[in-house]
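Starting from these lines, generate the structure:
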Amino acid sequence: MRVITRALTGAATLAIIGGMSATAHAQDAASADDSIVVTGIRASLESAQERKRTADAIVDSIVADDIGKLPDSNTTEALQRISGIQISRDRGEGGSVAIRGLTQVLTTINGRDIFTAGGGRGYNLQDFPSELLGGVDVYKTPTADLIEGGIGGVIDLRTRKPLDFDGFELSGSVRGRYETLADKIDPLVSALVSDRWNVGGGEMGLLLSGSYQERSFRSDVISNGAPSLRSDIIPGQQIYTPNGDYEPLINGKRRRIGLQGAFQWKPNPDLEIFAEAGYQEFRSLQQQRGLNNPTNGRAVDPDTVTLYEGTSDFKSGTFLDVPITTYGVQRDTYDKNQQYTIGAKQFFGESSISSEFTYQKSTNELYYSELDLATVLPRLTIDTSGKVPSALVDGIDLSDINNYNIGPLTRSENHYKGDSYAGRIDGDFKIDNSFLTAFKAGFRYQKLSTSFVPIRFYQGPATTTSAAAFAGLFESMPFKDYFDGTSRLEHDYLTAITSNLGNAADWENVRQTIGLTNKPAVDPKSVYNMSEETLGGYARLDFGTSGAIPIDGNIGVRVIKTKLSIDGNQAVNGVVEPAFWDSSYVSALPSANLRVHFTDRLQLRLAASQSLTRPNFSQLSPALTLVPAQGQGSGGNPNLKPLRADAFDASLEYYFSRTGSLYLAGFYRKVKGFIFTNGNTQTIDGIEYVITQPTNGRSGEIKGVEIGGQTFFDFLPGPFDGFGIQANYTYVDSSTPAIIPTELTPLPNLSKSSFNVAGLYEKGGLSARVAYNYRSKYLSGIYGLSHGAGVPPELLPVYAKGYGWLDASIGYDITKQITVTLEGSNLLQRREFTYYGSPTRPNGRSIDDRQIMAGIRFKL
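So this is what the prediction gives:
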């Protein structure tokens, strides 16, 4: 099977990448006067470029001219192609998004704020299938009429509407996706149907679209553990020594469902009444199995120790009598999001008044269960070098149940709920003036409620209990090809059967079988309910001049009153007591956008603005646990203030053809009130405590440049005029107190450099694309290394090594209605590598699936 897998992957990769050069020869039979038809990739690039060119702020866009034509499976992956955007990856697919280094991003759908319950304020972009999108706009500078909430920017997801089509429309896609490590094939299906009718003197339209995706996944991960300083390994020398190794193999299956509906009715040309509804469901059923080998404090065979040359960093050695655990984990997450909107828009000549009401509902649930086996390894040999570190066992048979004791059983549940009611009214009034062109104003009210209920269980047998009597709960590690079956790691050991842990009834049976007496219970000190009301209004003036160098733009201000009510609990000396907080504040957010038209093709944009992002709900939680005997406490902080940013932007843009452009942009952000975890002294009930909680910190700065462009080489002779290119590069420098309150550090998860380059081909029904995305190393965290009592800890930055990501696709139009496609993702099979300050102190390594997709798109 492995040989077949590699052959299939290699063949698909060569077919996709090599196809772009082969396409030129495939067109030799075409006529010399074969003209370029603006469809497919060209149509998408032309539309996206025109949106950027004519926008009233600094905006980048992605457009799909047909359903299923965005080049990526989820919205996050599509966004990585835009300059200034960096994404994190979650089990081989796009996860969270940062714009110009800031993760505080507001997501909207057709201009309306959306969210996913879960303790934060953002929307989980993984939840939204890309097939349902007509396009995505990324606002890097705000205008007064945009909803507040994103100091990084605003991502607006645009869905299709029935009156956007000329008449009846039926389109969709059917694909299969093969994941190389998971060795599974899963379906991706999408469809859209839309129609419009003449009704009396007006017209009416209805659109329905849906997407269903499954994805099996697997990640092989190994971590050498955080370092500690030890002086007992080599006499007279302190050695940075890893605290063991942790070896999870993670596999599972994800399902993503999206449904969108839209209704439009225009009784006459001046009135539109509309309704929209959306539903997104994301489910991830994940299993995890592996070894946890902590070596901290364990004796070392001194004759086996080696160091990296020229360092005090441990390279390899053998630890003695290491207590370890093997584990089986079931981790299931469920997101469900719903949005419903009704509204109307009335035109009065070139002016208009619009209003709409939106209701949203979201739930997020996590179920985590784990059962461990425990034993002692007589000898554990660790070698941290190489692409895959080594961790080998000697002196025990890990495949024998008699060599294990029962370890702890865990059950954790997180239940988040949220809903929102929002209404708005907006006016757009044209002004007949040589300078002022329009006045816009509006009001918006929103009430957002959210709650959190955690359930916890952790217990092990009261005394040492042999696992032999419970052999039916365990199995041999089912994956023998961990990291390609390398001989540097153990593969033959026992783990808990994960199918016994996911279902509540099955888990309860395990608890009773082992004889544990406690039961899962709500953790009352962490429960909270919050309600937030915002009332906002804005005024905006649009202006423009004519002459030798025309200038236009907008200036405005948005004013918002925020009222927050928090109902939670605090634990003092083991006693849980209710806690309530109420707060309110008013914010004024001015913005200005200016555009200078040097020529019809060359324009300069300048922008200045202020923006805010409110703290996450989990950070505002009043949960506070105090231990009077130790004078210690920890919790959230209901007194957190919003993050506020002053922003200045410039963008020079040159448009030399319908699909050709170049741009150079610079940006500066000064962010006030970064949130970090800090310890402070408080006196409560006469007792002085050191309390660890999130706190607003000092100001930080983010600055950088973006450069990019795109074009098709239309000046080349056929068939080479079908080739094109897209490329962009972003440099971001930051200094913020986001991690260490006393020092300025780069923003976490921010690469200084990132770039995208994509080669394109489209002609004669054949289209191809090869896209490479790269980001340089980035700071993923800070580790405090203890040097003993009375000595401040040594702060070690934890870096992730830079990596590239290669995707590719080929499509061929069999007819005007049917296109066959072949696509590949993660073709280089990225290997993630993280380390503590220096690569000679490795932390984690991981690999994810390559993905090969094949199928058809249709349009009738």
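
drop to CA atoms for contacts and neighbour counts, all remaining ones
Will do.

what's the distance between residue 514 and residue 453?
Separation of residue 514 from residue 453 (CA to CA, to the nearest Å): 27 Å.

Repeat that for residue 142.
Between residue 142 and residue 453 the computed distance is 36 Å (CA to CA).

Which one's more surrounded, these two?
residue 142 (28 against 18; other CA atoms under 10 Å).

measure stretch 141-155 end to end?
11 Å.

just checking, residue 718 touches residue 32?
Yes. Residue 718 is within contact range of residue 32, at 6.8 Å (criterion: CA atoms under 8 Å).

quick one: which of those two has more around it?
With neighbours defined as other CA under 10 Å, residue 718 and residue 32 compare such that residue 718 has more, 20 against 10.

run this one through as well so I can compare:
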Amino acid sequence: MQIRSLLFTLALALLTALASAQTAQRGTLAGRITDENGYLPGATVLVKGTTLGASTDLNGSFQLPNVPAGSVVLAISYVGYQTVELPLSVRAGLNEVPVVKLSAEGTQLADVIVKGTIAGSQMKAISIKRNALAMMDVLASDAIGKLPDRNAAEAVQRMPGVAVARYHGEADQATVRGTPFAWTSTLFNGTRMPSANVGGSRNAVLDAVPSEIIQYAQVVKALTPDMEGDAIGGSINFVTRVAPENRVLNVSAAGGFNNLSKDGTYNASIVYGDRFFKRKLGVMLAAAIWDRNWGTDEFTIAYNTGASNPQQQVAINSLLMKRYMGKRQTYGFNAGLEYRFNEGNRIYARGLYDMFNDIRPVYESYFAFNTSEYQLNYRYSFYQTRINGLELGGEHQLSNKLKLDYLFSDYTTEYYLNKTPNTTSKDLRGLPIATFRQKLTKGYGGLASDGRKYLSFDSPDGTGDDALGIRPYLVNPVADAIDPAKLTLRQLVLLQFGAKERDQVGQVNLKFDASPKFSLKVGAKFRHKERSGRSTSGSRVYVPTSSTLVALNTLEREPFPTRGGFFNELGNPYDAYAIDNITEQQLYNLYAPGFLQANGFRDVTPGSFPTTYSDGREDVLAGYVMGEWNASEKLKIFGGLRDEYTMLTANGSQYRRETVTVNGAPTVRESITPVTVKNNYHALLPMLHAKYALNQRTNLRAAFTRTFVRPLFTELTPTESINTTTNPITVSKGNAELRPTFANNFDLMGEHYFDNIGLLTAGLFYKDITDVVFSDRSVSLSGNVTTVTTQPQNLRNASLMGFEVGLTRRFTFLPGFLSGFGIEANYTRIESEVEVPRSVGSDVVMDKTPLPNQSRHLFNGILFYERNGLTARLAGNYRGKSVETISQQLGPRLYTWSNTNFTVDFSASYTITPKIRVFVEVNNLTNEPLQNYLGDERRITNSEWYSQRGQAGIRWDIF
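Next up is the predicted model:
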């Protein structure tokens, strides 16, 4: 009934708006504001002597309704530019204002804006933020391109309150205010992007999106009713490039080097835009390619956390050392068309195609300290992520008071493995892994008195190493030296997984300007989502049955890719294990039917590694009503109500492995059966904002918003896996009855704008969160049978609070050379708490812990210099430690944490001529490692190093 009531309200508001529009007698002014470099978003447009005003949108255009007929003076102002006063004669209906071109204010500032590369982007970001209804921060394309950030996630890491996840040296996901990554929505042009995250997260992976195709990045921290409401942390909206006012053609090319792989990289882009047919038809084309070789050294330590003895829970089970030596390729293409009938009416189309190839040969050495074997693995991964789609939309000033906009979009995101070891069978596309083992005559040494391996501070008798100094000591190092003749092929695995989502979205919005002080906006949006996925622990597994095993030295091999060192950061202690491994082609040949048959390999799938499938559809119908009221010259109040009705149908499979009696004998029986469930729910979201101008330079903002996040697809899908052949019996399943997580958000923000393109902000925020989704682990006992069940549940409530401060300041008040310096800095402090139940004997205790992925401290700092055509930036990004994995069984003592991470990057450019600029950029100057640990920072679970990368190039602005 709620959705029907809301739709009735929207229809009534629309009819009222249409009826009122027919009697409108005043005029509407519509135009566009530019400078010599293009559109100026966030410019202020006022009718002099009145309170009538508006600001330009991201395309530099404005519509100013309810202007009295007759002679008026239009005042246009912009940060850092001279104010322009334009006399106009207004008539009833639409009045097109000629394009207004602003000029920079003052000789020194004009030189910075024209020749520099930072000032212009700072002005755009500050102006958009200043005039926005929502609490947001903005990053413009010319700022994105001047830092060594080559994908969308790396670009937004510089913004206040934003944290990123890194994968082998490159950022791939982003979150706002330290909340779990799934609590931040990622949008393209205002519509949430589909996600092909295999883990089911709704947060889109951003390493497939090159930064060159982005015009603006907007980080919204307090939503308004006309925005998608599924974002507790906030939303990140990437606005792709649109047709410019003037002809644009620029190209860039760069080459570089990766210090670990010792290989080259290259990057190139081209942007073209123009207008035709009396400037009515606009065209924009942008393309980018980033091809780089990369490398990572990583070691992983697995602990004996399943033990019942607390001492032995921190014993070391194994050490896994990995060398990645691969290639990554990012391709992006963005096209935009716009037909402008007049300043009040336009239609447009946008197209996007992105492809990300992640190619990874991986060399692994594995030491299981409770066995007498050494293991060598070789895998060849070829992951592909594809994002493509199309948008069609329009904006129309239907009358003096009524404006209509609409949009239809169709986007698809797909993640899959693109290698087929056996070319005769398309079913074998996946990730191939070959495992070789060598038996040790005496086993491993360096063990404690209880026969187990520990870190020294955990050891019962002090016998052990530091985590970064852990060594696989051999009792008989001579006889048990690694020998390719003794390493024999013991297992072949072909992992098969992937995910695909397609979103088809239609939306319409109507804005009715009832009077100079009040406007009403209503809208509706429908999204149809289709998702398919495949998850597995190992889709196909082959093991030898023959007593004659294939030795590594009998296969085609190639030199180990040392590339100047193996774990250089630790002093190269593992060089003895950097042995020659098989070639890529040899790996594929191992899966050929002839090889498998000749060497006695049999398929043990699915008994050991069942594959599960999931697919489904999700339809969302959303509607909202929103009002804007200029209560006085200084106070603006706006808000309203949004309702999102979700209809989910999920299809999955249930895997059961159980022991049954057949002919008097126990027999293991396996089965996989399909299952379908439905889950429908409302999300009613009231929101209220207030903006108060203390003076022309200072704003105060306050907001109450209610937002939510939908459960992950993997949590909702009714996939169930039951194994009765283990002790205890294990059950893992989804939960289609999960409720969404809701949050009541309270925000207070102050903004002060300096004269010389600067900004000081400070804010407080609090979130009261209900129905947090958590992976629940329960133990039940029936007779002598114990069953352990893992299932996501809605558990205890949570809270999050914090503050943030930010400063952008140019030191133009200093003399001479020093006047070129400036800083951009922001800091966010966050405290969160959630209660997690844990069984202690027959009792249940509540552990209080921070939210997963939430860092207490986030900091970004940029020291820049800009003068006489030279621009340089030294940028630091800090993310504090955060809980990554919560264990109900072990409790807070053994939670898994990500460690603090502080990266430093550098970039510089020099303007040779007004159209030609050379640049250089370097990432990860300090070779900062990524680390996780178990409970104690000394108890590292994994650490990886990826060294520095950099490039130098040239940009030519032809037009």
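
Report the TM-score for the pair.
After superposition, the two chains reach a TM-score (TM-score structural alignment, normalised by the length of the first structure) of 0.86; 787 aligned residues with a CA RMSD of 3.0 Å.

Tell me the residue in the second structure aligned with residue 472 of the first structure.
Alignment note (TM-score structural alignment): residue 472 of the first structure maps to residue 555 of the second structure.

Contacts only, for that match.
Shown in contact with residue 555 of the second structure (CA atoms under 8 Å, 6 or more residues apart in numbering): 582, 586.

How much space separates it from residue 440 of the second structure?
Residue 555 of the second structure is 22 Å from residue 440 of the second structure, where distance means CA to CA.

Surely residue 151 of the second structure touches residue 210?
Yes. Because the distance of 4.3 Å satisfies CA under 8 Å, residue 151 of the second structure is recorded as touching residue 210.

Grab the nearest non-local neighbour of residue 500 of the second structure.
The shortest distance from residue 500 of the second structure to any non-neighbouring residue, by CA to CA, 6 or more residues apart in numbering, is to residue 414 (4.3 Å).

Quick check: the residue of the first structure sitting at the aligned position of the one you found vs residue 452 of the first structure, distance?
In the first structure, the residue matched to residue 414 of the second structure (TM-score structural alignment) is residue 363. According to CA to CA, residue 363 of the first structure and residue 452 of the first structure sit 10 Å apart.

Look at those two and report which has more neighbours.
When residue 363 of the first structure is set against residue 452 and neighbours are counted by other CA under 10 Å, the residue ahead is residue 452, at 23 against 20.

now for the more buried one: what does it line up with in the second structure?
Correspondence of residue 452 of the first structure to the second structure, assessed by TM-score structural alignment: residue 533.

How about the helix or strand where that match lies, which residues are buried there?
Using DSSP states H and E, residue 533 of the second structure sits in strand 518-536. Neighbour counts over strand 518-536 of the second structure (16 or more other CA atoms under 10 Å) mark 518-535 as buried.

Let me see the contact set for the aligned residue in the second structure for residue 129 of the first structure.
Residue correspondence to the second structure (TM-score structural alignment): residue 129 of the first structure is matched to residue 210. Contact analysis of residue 210 of the second structure by CA under 8 Å, 6+ apart lists 150, 151, 152, 288, 289, 290, 330, 331, 332, 354.

do you know how far residue 210 of the second structure is from residue 906 of the second structure?
Taking CA to CA, one finds residue 210 of the second structure at 19 Å from residue 906 of the second structure.

do residue 821 of the second structure as well
Relative to residue 906 of the second structure, and taking CA to CA, residue 821 of the second structure is found at 15 Å.

Tell me which of the two has more neighbours.
Legend: neighbour count by other CA under 10 Å for residue 821 of the second structure and residue 906, higher for residue 906 (22 against 19).

Looks like that one contacts residue 873 (just checking).
Yes. Between residue 906 of the second structure and residue 873 there is a contact at 5.7 Å, judged by CA under 8 Å.

can you give me the strands in the stretch 151-300 of the second structure?
With DSSP state E, counting those that start in this stretch as the criterion, the stretch 151-300 of the second structure has strands at 162-167, 170-176, 184-188, 191-192, 214-222, 234-240, 248-258, 263-276, 281-303.

element containing the closest residue in space to the match of residue 452 of the first structure that isn't next to it in sequence, please.
The spatially closest residue to residue 533 of the second structure, leaving aside those adjacent along the chain, is residue 499, at 4.2 Å (CA to CA, 6+ apart). Under the criterion of DSSP H and E, residue 499 of the second structure resides in strand 498-515.

what's that strand aligned against in the first structure?
Counting by TM-score structural alignment, strand 498-515 of the second structure corresponds to residues 415-432.

How far off centre is the matching stretch?
Remark: stretch 415-432 of the first structure is offset 25 Å from the chain centroid, using CA atoms, centre = their mean, to the nearest Å.

circling back: tell me if I'm right that the match of residue 452 of the first structure and residue 615 touch.
Yes. With contact defined as CA under 8 Å, residue 533 of the second structure reaches residue 615; the gap is 5.9 Å.

returning to that earlier point: the residue nearest to residue 533 of the second structure reaches residue 196, doesn't it?
Yes. Using CA under 8 Å, residue 499 of the second structure is in contact with residue 196, at 5.0 Å.

more crowded one of the two?
Taking other CA under 10 Å, residue 499 of the second structure and residue 196 do not tie; residue 196 has more neighbours (28 against 23).

Which residues are in contact with that one?
Counted by CA under 8 Å, 6+ apart, residue 196 of the second structure has contacts 204, 205, 413, 414, 415, 498, 499, 500, 501.

from those residues, which single one is nearest residue 742 of the second structure?
Of all the contacts of residue 196 of the second structure, residue 742 of the second structure sits closest to residue 204, with 20.4 Å by CA to CA.

gap between the residue nearest the centre of the first structure and residue 654 of the first structure?
By CA atoms, centre = their mean, the first structure has its centre lying nearest to residue 96, at 1.4 Å. The gap separating residue 96 of the first structure from residue 654 of the first structure is 31 Å, by CA to CA.

try residue 360 of the first structure
Distance from residue 360 of the first structure to residue 654 of the first structure, by CA to CA: 41 Å.
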